[in-house]
Structure formats: structure tokens, C-alpha cells
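[1] For reference, the sequence and a predicted model appear below.
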Amino acid sequence: MASSSLINALRDAHKTHLTQQLQAPEHWQAMMSQASALLTDVPLGKLVDADSLCQVVDAWLQDALSAQGLQQVVTDVTLAVWDAAERDDATLGELLREEHFEAILEQALQLQTLREKAVHAAMNHPLVSEMVSEMLYTGIKNFLLEENALAKLPGVSSVMKMGRKSVVGKAMGGMEESIRTYLQKNIRVTLKTGEQWLNKQLTNERIEQLARDGYRRVAPLKPADYLALVPKATIGDVIEQGCLIGDESARLDYTRRLVGVGIRAAVDSLSQLPLKTLLENMQISEQRVHAITTPALAKGASLLVEQGVLEPFVEWVVEDFYGSEACKKVVETVNS
């Protein structure tokens, strides 16, 4: 047989064999078993180069990543999930079981210093100052007018008896600026008192009581009931802004530095662990991984064959060798 004919025959046989292999679950099972046998005891640090991985991720964040390019896909997925969640009867109690809530509460109760700082920051916010000042003013005004407190002052009662109650209102109007000025000057002291009162009230026992009461109230509620209140148009707007912010933040030196540090820390942490140990720690057996993935891989290959995608790819893979001078020399040597 001529060398060219033999090469073509070998190429065609190899293509057919490889295409059939990729559609057989047994092939993927054997391949994964072989990989496990070779890699199971090798520390992951020897299989991954942290520097190269960090460089790839950094380049991806800087040049390739674009959430805006997938904005429509993200929107479609979000709307589909949102619609499904609106129809789901799951309750908050099912999503966060009581034992998990208790574990979170136990950890939260240990954050007393952080709790006191949060109270201090909240009470010193300008908006809170204005709100408390306005509440105090309204309370004082209502007390003086509606409870007839001014009528008890000397000289005022006689005016009211004469039917001139409007004079009281005018007197109160004249006091408005003075009251407001006084409250604004002394609001810091008032808020400090409020802060001390809150810290005294927010004992661990009180927080436990409030938290457990709140959990029991919301546990029977359904997230679906609240999701239905959000206008659908809002979702698209939020995703649009989220993608824009995501693209910009991904390119920040700050983000890239933190991602790089995180990747290196992950690799360093895993570097001493073999694959087998890692899977065992994750409570995943190799047999289970094989059972889940091998049928999916084989089915995926069959689908690619049906779509006419796999065969051209296989041909491209084998062509490099069968079209090479090295292959021709081997065949010619055998023929001679």
C-alpha cells in the first residue's frame, strides 16, 4: 500500500476510534480512574503554579472580563429564577432552620464591642439628630397646645376665659424658634443619654429574647410574598447598574490586588493536600465523582456528534500528526 493511502487509512481509523471513545462512559471512567491513580497522592501545590494562576486572573480582570457583555443573559436568568421563587411555597423557617439561627445568634452575642460601636454611629448620624430633634419639638408643642399646659401659667388662664384662645397659639408660634434652637444645642446630650439607654437595654438576654421572638414571627412567612412586591422593571435596572459597577470595579488595582492575594492564599493553603485528602475532607468520594460526571461527559460528546461539532474537532486533533513529516517517515520506513 502506498504511504499516502496508509496514512489516510490510519487517520480515518483513528478519527472513528476517538469519536466512539468520547461517547462511551467506560472511556471517561477509565480516564478518570487513571488520573486519580496518578494524581491522588500528589500534593496540589505541585500541580498548580500560584504565580501563573495569579497572572492569568489579573489579566482576565484587567482585559477580558465584561459583565455588560452578558447583561441580557444575567437578566434572563434572574427573571426566570425570580419568577420561580415567587411561585415557591418555601418558608423562611425552611431556608434558615432554628438550629442554624441559634448558632448565628450565639456568635452575634459575642460581638458586644461591635454592637456598641454600631449604636454610637447610628445615634450620631445627622439624620438621627434631626429626627430626634423634630420628635422632641413636636412632642413639646403638642403638650403645650393640646394639653392646655399654657393655660396653667399666670395671666394666660384669664385670657382664655375671655375667649381669646388664638392668643395661646400665637404665643406658641413665637416660642417655636427658641424651642428649636434649644433642642439643637442640647441634642448631643439627649442622644448621648439615648445611646447609654440603648446599651443598657441591649443586654445579651434582651437581644436573645428579641431575636428569638423575631425569628418565630418570620419563620412561617414566605419569601415569595415579598418578592412579588418588587416591580419587574426594577430588576433590569439593578442588573444594568450592577454589571456596569462590576466591570469597573474588576479593573481597579485594589480589586486585582485582593484577588491576587486571595488566590495565592488558597493555593498555599491547599498546596500540601493531595487530591484524595481534599475530596475526603469535602466528604466526596472519587467513586461518586465518577458516577456523576462520566455519563454526563459521554452524553455531551454524543450531542456534539449529533450537532456535527465533534467530528471536525477530532479531525483537527489527529490531522496535526498524520499530516506531519514524522508520520510520513515512519510509514515509509515500514513500507520499505
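    It's in.
[2] contacts and neighbour counts: CA atoms only from here.
    OK.
[3] how about the helices in the stretch 201-336 of the chain?
    For the stretch 201-336 of the chain, helices defined by DSSP state H, counting those that start in this stretch occupy the ranges 204-218, 223-227, 232-250, 253-270, 275-281, 286-306, 310-322, 325-335.
[4] Second structure follows, compare the two:
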Amino acid sequence: MQKNPMIERLIDAQLNFLDRNFAQADTLQSEFLSFYHWFRKQPLQQLWSFEQINALIQKQILQTPASSFLTGQIAEHIKFSLIHPANDSTAIADIIPVLTVDKIAQYVASKSGHRQRLIKAVVNNPAFSAMITQLIQHAIQDYADNSVIAKSVPGVSRFMKMGKSVLENVTDTNLDSAVSRYLQKNILKFSQMSEHVLNQHFDDHKLYHFQANLWHKIKSMPVAVLKNYIEVQDLPETVGLGHEIWDHIRQSDYLKQQVHDGVYAWYIRNQERPFDLLLRDLNIDEALIQQELQDLLNPLMQQLISSQYLRERARAHLELFYYSEEAQRILTQ
């Protein structure tokens, strides 16, 4: 394409004007606020449909796997927070308000129905029954072998063992097996007794005070105590396991349907609301636009100008305009 000297001077003049104009902070602020004032008045449905929003979320979150770099960064940040020097001088009470702890304790203690259902589910679990059976058997055996009477009174220990042997010979039954069968036969009764005792021990009042006492024990501990319960060196593996779980869930039809229906419900509630209100839900208002976002965008704009990127892109579009047939006809009149 043959260059026209006059057009080139016009393009250079316009580019110089843009450089000077956008180099001024007031220009950027004015343009950004003008855009914000327009954008804030637009209803959600005027700009984006439910299908567009859902497709974006489905693609970027559910269909796109998390990179190994991201999971590595997550593990590094967790490790950094756990080994931070401030953890040694910061008590748990410094970061968790006591009033919130009290509210949580009251809330948990008030859920008696939930608690009773949980206790019932636990005590009726076969694993709990097996544990109780073994515990009682061990307690009986331990009492027979190590009771105070058996140890302090000479001959009692031998007498108890002899009595056990005689009983087994007379009944032709192993005593341990007999006790085991008795416990298994009556395990339902023991489970019911356990449920009753647990419900008594963890009533609303006692559970609240249990939580309060626990708080008083841990509130002065340093945050660094968390390292006693989290293996820092295992974080890459544990975060990796979490990633495997997420990687499976994100591809499931279940989560896809949950996300679809959740986004749809949100969209229906908000489709007629302007972005001004939607942004306020995220604590973004005009003051934030004027102060914080402008401070972030101004260095970016200055870099676009100083690196000649803005000038090069503007030149490409101006050349297309000035060398177009329509512009050529105007310039030759």
C-alpha cells in the first residue's frame, strides 16, 4: 500500500494527541468513570444471558482441570501460612473473637435433635457395637487379673483363676466365649444404654459448658499449635488428594446439574437488576472505582503508552480508516 504523506502526518498528529491525553491521570479517571456510569445502569439480562454465564462457568471451572502448578501453589501457600513466624506470637484468641465462639457453642448446644440422631446413628453402628463388646470383655479380664483384691489378698488371684477353671469344666464352656456370646446377645440393650448415657452426658447445658471449657483451654495457645495436627511435609500429597477428589466431582453429572440450577436460580433473581446493585453485592461502588481501581489501572495505562503498544494498535486502526475508500473520497474532495 502506497503511503500518503498527508495521511501519515494526520495519523502521527492523532497518535501524539492520544499519547498526551492518556498520559494525564484525569483523562483516565474521566473515561473510566464515564464507562462505569454507563455500565452500572445496564440490567444483567441486557448484556449477558443465562446460557452465556452458565457456559462460561461450565467451561472454565468444570470442564477445565486445575493445573499442577495451581495445586502446587495451593500447597505452598498453606505451608507458608502454617510456618509463618507470626504463628508463634499469635494466640488463637487473637484471631477468633470470643463472642463468636460463644455463639457457636450456643448454636451447637441448642441442636438437641441433631445431636440425638447423631448419637443414635453412632451407637447403632456395628463398629461401635464391636468396640463396646471388646471393651467390656477386656475390662472383665483385666479386673480378674489385676483387681485390688486379687493383688492385695494372698491366694485370691489363684482362687479366682481356679474358680474360672472349675466353672468352665462344669459347664463345658469357655468363660471368655460365654461372656462374648452374652454380650453379643445383649448388644442391643448395651447400645440403648450407651445412647441414654451419651444423651445425658451431652445435654444442651453440659455440651455448652464442654465447649466453653475447651475454648478456655486452647484460647491462649499459639496458632503454631496447628502444626501438631497438620503434617507440613505431607501437604503436596494431601492437597493432591483433594485435587483428585475435585477432579472427579467436577466431571460428574451431579455437579454439572447443581451448577446449572444454581446459576439459573441466581440469574432469575437478578436478571432485571442493574450492575450497580450487582456490584454493590461485591462491595464495589463508585468510591472504589475512583480510588482503588484507578490506582491499579493508571500504571497499566502508562505502561501501554511508554511501551508504544497503544500507539502501535491505534496506528493500525487509523491506517485502516484513512486509507479506506470512504476516507479517501473525503480527503480528495
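    Received it, and whenever you're ready, just let me know what you need. Everything numeric here is computed off the predicted structure, so don't read it as measured data.
[5] Got a TM-score for the pair?
    The TM-score (TM-score structural alignment, normalised by the length of structure 2) is 0.81; 326 aligned residues with a CA RMSD of 3.6 Å.
[6] Can you lay out the helices of the stretch 201-336 of structure 1 as TSV showing distance to G174 of structure 1?
    Output for the helices of the stretch 201-336 of structure 1, formatted as TSV (distance: least, CA to CA, whole Å):
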stretch	distance to G174 of structure 1
helix 204-218	44
helix 223-227	47
helix 232-250	47
helix 253-270	56
helix 275-281	75
helix 286-306	80
helix 310-322	88
helix 325-335	104
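[7] And the ones you listed: which comes nearest Q29 of structure 1?
    Shortest distance between Q29 of structure 1 and the helices of the stretch 201-336 of structure 1, using CA to CA, is found for helix 286-306: 5.9 Å.
[8] Could you name the helices and strands sitting against the closest one?
    Other helices and strands packing on helix 286-306 of structure 1, by 3 or more CA pairs under 8 Å, 6 or more residues apart in numbering; DSSP states H and E, are helix 3-22, helix 25-39, helix 310-322.
[9] Now mean neighbour count and distance to Q68 of structure 1 too, for the helices of the stretch 201-336 of structure 1, in CSV please.
    Shown next, in CSV, are the helices of the stretch 201-336 of structure 1 (neighbours: other CA atoms under 10 Å; distance: least, CA to CA, whole Å):
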stretch, mean neighbour count, distance to Q68 of structure 1
helix 204-218, 13, 36
helix 223-227, 15, 25
helix 232-250, 15, 5
helix 253-270, 15, 18
helix 275-281, 15, 35
helix 286-306, 16, 29
helix 310-322, 14, 30
helix 325-335, 12, 47
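[10] how about the ones you listed, which one is nearest K170 of structure 1?
    helix 204-218 (45.2 Å).
[11] and that closest one, what other elements does it pack with?
    Using 3+ CA pairs under 8 Å, 6+ apart as the contact test, no helix or strand touches helix 204-218 of structure 1.
[12] And for that helix, what's in contact with it?
    Here helix 204-218 of structure 1 makes contact (CA atoms under 8 Å, 6 or more residues apart in numbering) with L92, G93, L105, L109.
[13] can we see that at 7 Å?
    For helix 204-218 of structure 1, contacts defined as CA atoms under 7 Å, 6 or more residues apart in numbering pick out L92, L109.
[14] Against structure 2, what's the mean shift for it, could you check?
    Superposing on structure 2 places helix 204-218 of structure 1 at an average distance of 1.7 Å from its equivalents, by mean CA distance after the TM-score superposition for structure 1.
[15] Report the distance from that helix to the chain centre.
    Centre-to-centre, helix 204-218 of structure 1 and its host chain are 26 Å apart (CA atoms, centre = their mean, to the nearest Å).
[16] nearest to Q34 of structure 1, of the helices of the stretch 201-336 of structure 1?
    Among the helices of the stretch 201-336 of structure 1, the nearest to Q34 of structure 1 by CA to CA is helix 286-306 (11.6 Å).
[17] Between the helices of the stretch 201-336 of structure 1, which one is closest to A59 of structure 1.
    helix 253-270 (9.1 Å).
[18] Now do whichever helix in structure 2 runs longest: which elements does it pack against?
    Ranked by residue count, the top helix of structure 2 under DSSP state H comes out as helix 126-146. Here helix 126-146 of structure 2 touches no other helix or strand, going by 3 or more CA pairs under 7 Å, 6 or more residues apart in numbering; DSSP states H and E.
[19] And the helices in the stretch 51-200 of structure 1?
    71-86, 92-95, 98-108, 112-123, 126-146, 156-161, 166-201.
[20] how about JSON lines for those helices, with mean neighbour count and distance to R212 of structure 1 added?
    As requested, the helices of the stretch 51-200 of structure 1 are exported to JSON lines (neighbours: other CA under 10 Å; distance: least, CA to CA, whole Å):
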{"stretch": "helix 71-86", "mean neighbour count": "15", "distance to R212 of structure 1": "26"}
{"stretch": "helix 92-95", "mean neighbour count": "14", "distance to R212 of structure 1": "12"}
{"stretch": "helix 98-108", "mean neighbour count": "13", "distance to R212 of structure 1": "8"}
{"stretch": "helix 112-123", "mean neighbour count": "14", "distance to R212 of structure 1": "18"}
{"stretch": "helix 126-146", "mean neighbour count": "14", "distance to R212 of structure 1": "27"}
{"stretch": "helix 156-161", "mean neighbour count": "14", "distance to R212 of structure 1": "53"}
{"stretch": "helix 166-201", "mean neighbour count": "14", "distance to R212 of structure 1": "16"}
